[in-house]
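*Asks:* One predicted model, sequence on top.
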Amino acid sequence: MERKVVASKVPEVTVLFWIIKVFATTLGETGGDAASMSLHLGYLLSTGIFALVFVLAVTAQIRASRFHPLLYWITVIATTTVGTTLADFADRSLGIGYPGGASILLCLVLASLLAWYLTLGTVAVDSVRSPRTEVFYWVTIMFSQTLGTALGDWTADSLGLGYLGGAALFGSMLALLALAYFWTRISRTLLFWAAFILTRPLGAVVGDLLDKPLGQGGLALSRYTASAVLFGLILLLIFTLPHRPAMATVPAEE
């Protein structure tokens, strides 16, 4: 059977991908807090605003005919900001608490991945080429970003590790996943999604470390300044370094 190489609508998973992902998740924390706390919009209104941005960004991403780095990362940032305010709303305003919120969101992530796999037969990122696959991809990412926020806050606040301790914990877990990638034959797709989820709580605790008051263990930096610097770094990486789409080998008739 003849086969051909085709490009997906998402980036190749490289070190650059993970660096931008951590910056984006940290921006999601500082940006979400800036809207809900610094601007006093509250968690519910902020979630509504960011949810609208998320829907618009995903719609543009799905309508695009090929991979666009700037559009892709703006969509990721949209998922992580709405994830921040949605998790805070569920955990704090609804009184679910961090354990309850994290448990519900973990089930949603797993359910999304299972539905995706049962429908299309794979959850690999290089398969993200059709609108239906993209819907599964972005829904899964939105749930994972929200889960990561709840995990980060739970670790830093309720478990008493603090922001530095939380960053060390999630950084160590990501390092273990990297070792598993290079030294084991564990499914690369499984390792990708595990790492994707864990980069969010890492960004959450780093974001809180930057903008929380000194009395709470933070550095008390301006949320607006931190968000602007992080967004600037993301743009710098997007426009100065090459970004390639993930490639897949498929039957020629596809």
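*Replies:* Nice, thanks for sending it over. Since the model is a prediction, treat every value here as computed from it, not as a measurement.

*Asks:* okay, CA-based contacts and neighbour counts for the rest of this
*Replies:* Fine.

*Asks:* Which element is encountered next along the chain beyond whichever strand or helix holds Phe239?
*Replies:* Using DSSP states H and E, Phe239 sits in helix 223-240. Heading C-terminal from helix 223-240, the first helix or strand you meet, by DSSP H and E, is strand 245-251.

*Asks:* another structure for you, compare them:
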Amino acid sequence: MTESTKPQDARAGRMLSKVPEVTVWFWIIKILCTTVGESFADWINTSLGAGLNLTALIFTIVLAVVGGWQLWLDRYVPAVYWLTVVVLSVTGTLYTDILTDNLGVPLAVSSMVFAAVLAVVFGVWYARERTLSIHSIVTTPRELFYWLTVLVTFALGTATGDWTLTVTGWGPGVSVLLPAALIAAIALGRRFGANAVLSFWLAYILTRPLGANLGDWLASPTVDHGLGLGTGFTSILFLAAILATVVYLTYTRVDVITDAPHTSRPGVAVTSASPIRERVMLGYYTAVAILAAILLGWAATQPHTASSAADEESGASITTAPVAPGQTTTHFPAAEVAKFRTIIGDTLTRVQAGSQAGAKARITDLETAWDGDQSTLQPLDGRAWEILDGQIDAALKAVRAARPDPATEIRTLTTLLATLG
């Protein structure tokens, strides 16, 4: 934009497009951002022991700073735009986790709530601007609606994705297939004339569970049917891919919208070139949704054990019949069991002494040791590993709670010690 045109656009309240063109690069980097964002949030929340509420507060502040930077710009800048997407991905995920883990809201309920919120945002946005197209983001109000929508789609994608895992018990590899298949169905529908705006937002929501499940599949141990790359290496790999893609887009500008279409003018509604075909493809999308619901319903009726990833995301714990002390660890090496008991005993002592910071630091050693031994212990006795994994998750949540309850901490740690024998 030249200096001669910029003042005129400013007086009109308009700018160059603040979002990228929707190309294959858009979808690739969107999925990468989702995976890295969630992994980074988990690292701060669990590995550093910051806790869910503090992590959410940190990212809310970061979102305000990064979002302000994005809004201050008068054009699309790849690095700032995609940084905003990453932070929104993390923040939306954390808000869903707070509802589930801290407030006990069922994933089914949070999914419906976020779907309703998204519908309201879309309704108000369309009533005011008469378009929901990504190509129309040339005014500040539209950009605000756009980013609010993106935040809600991340929260909705998190809730529905975790709900699916909880209901079906699918492993990391299998869980990738459903969102991937649905996105492929949407791409096919768009090719045959489905509404562009509807197709875009449906695919946008589904990229969140796809990216998260893809990351879990790559990072999960091979005994869990993952590729065993680990969360650290997976995060580094995806971050490197994001940086390379952003650098490429910055220098080539292949995703810059140079001329906004006529539908971007305020007050001008988007017209359809083929309303009949759009209605037909809307029926196709409805059929796909019904088939997906039938598949999920069938999977929910099949015998399965909820995956540890789903349990951790949803805050659910594995319920088991009472076991005699030491019975669960019969097949585990005595030295490893003793190591876990020592760490748990130290954590319990610090809780009883009122040293919450010390307890948080010590229980992190338990998490690290348990995750490190998973590939060795789980093949020896998968059921015993699931029982202990669920109890360790409960202990981690109790000690790392924003407002720890000593009675809950002592109960979960004592139960865990009893199970270990």
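*Replies:* Arrived safely, thanks for sending. Not measured: the values here are computed from a predicted model.

*Asks:* Mean deviation, the helix holding Phe239 of the first structure versus the second structure?
*Replies:* Following the fit onto the second structure, the mean deviation recorded for helix 223-240 of the first structure is 1.7 Å by mean C-alpha distance after the TM-score superposition for the first structure.

*Asks:* what stretch of the second structure lies opposite that helix in the alignment?
*Replies:* Aligned by TM-score structural alignment, helix 223-240 of the first structure corresponds to residues 231-248 of the second structure.

*Asks:* Now do the contacts for Thr231 of the second structure.
*Replies:* Ser39, Gly215, Asp216, Ala219, Ser220 (C-alpha atoms under 8 Å, 6 or more residues apart in numbering).

*Asks:* Need the nearest residue in space to the second one, chain neighbours excluded.
*Replies:* Spelled out, it's Gly215 of the second structure. Once flanking residues are discounted, Gly215 of the second structure sits nearest to Thr35: 5.6 Å by C-alpha to C-alpha, 6 or more residues apart in numbering.

*Asks:* In the second structure, what range does stretch 10-26 of the first structure match?
*Replies:* Using TM-score structural alignment, stretch 10-26 of the first structure pairs with 19-35 in the second structure.

*Asks:* and that stretch, which residues are buried?
*Replies:* Val19, Pro20, Glu21, Trp25, Ile29, Lys30, Ile31, Leu32, Cys33, Thr34, Thr35 (16 or more other C-alpha atoms under 10 Å).

*Asks:* Name the nearest residue to Arg129 of the first structure, sequence neighbours excluded.
*Replies:* Ser8 (4.8 Å).

*Asks:* Stretch 87-96 of the second structure aligns to what range in the first structure?
*Replies:* Mapping stretch 87-96 of the second structure onto the first structure (TM-score structural alignment) gives residues 78-87.

*Asks:* ah, wrong one, I meant stretch 112-127 of the second structure
*Replies:* The aligned range for stretch 112-127 of the second structure is 103-118, by TM-score structural alignment.

*Asks:* which residues are contacting the matching stretch?
*Replies:* So stretch 103-118 of the first structure is contacted by Thr122, Val123, Thr133, Phe136, Val139, Thr140, Phe143, Ser144, Thr146, Leu147 (C-alpha under 8 Å, 6+ apart).

*Asks:* Counterpart of the fifth one over in the second structure?
*Replies:* Counting by TM-score structural alignment, Val139 of the first structure lines up with Leu148 in the second structure.

*Asks:* Could you name the specific helix or strand carrying its match?
*Replies:* Going by DSSP H and E, Leu148 of the second structure is in helix 140-168.

*Asks:* What is the next helix or strand after that helix packed up against?
*Replies:* The element immediately downstream of helix 140-168 of the second structure (helix or strand, assigned by DSSP H and E) is helix 172-191. If contacts are counted by 3 or more C-alpha pairs under 8 Å, 6 or more residues apart in numbering; DSSP states H and E, helix 172-191 of the second structure sits against helix 196-219, helix 275-301.

*Asks:* let's see it at 7 Å
*Replies:* Under the contact criterion of 3 or more C-alpha pairs under 7 Å, 6 or more residues apart in numbering; DSSP states H and E, helix 172-191 of the second structure touches helix 196-219.

*Asks:* who does the helix it packs on touch, helix- and strand-wise?
*Replies:* helix 24-42, helix 140-168, helix 172-191, helix 231-252.

*Asks:* Distance from it to the middle of the chain?
*Replies:* 9 Å (C-alpha atoms, centre = their mean, to the nearest Å).

*Asks:* Average separation of that helix from the aligned part of the first structure, please.
*Replies:* Averaged out, helix 196-219 of the second structure is 1.2 Å away (mean C-alpha distance after the TM-score superposition for the first structure).

*Asks:* which residues are in contact with that helix?
*Replies:* 31-32, 34-35, 132-133, 153-154, 157-158, 161, 172-173, 175-176, 179-180, 183, 186, 190, 226-231, 234 (C-alpha atoms under 7 Å, 6 or more residues apart in numbering).

*Asks:* By neighbour count, sort out the buried ones in these.
*Replies:* Buried by 16+ other C-alpha under 10 Å: 31-32, 34-35, 132-133, 153-154, 157-158, 161, 172-173, 175-176, 179-180, 183, 186, 190, 226-231, 234, out of those.

*Asks:* picking that back up, let me have the helices and strands packed on helix 196-219 of the second structure in a markdown table, adding distance to Leu73 of the second structure as columns.
*Replies:* Output for those, formatted as a markdown table (distance: least, C-alpha to C-alpha, whole Å):
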| stretch | distance to Leu73 of the second structure |
| --- | --- |
| helix 24-42 | 20 |
| helix 140-168 | 10 |
| helix 172-191 | 31 |
| helix 231-252 | 15 |
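
*Asks:* for those helices, which one sits closest to Gly68 of the second structure?
*Replies:* For Gly68 of the second structure, the closest of those is helix 140-168, at 10.6 Å, according to C-alpha to C-alpha.
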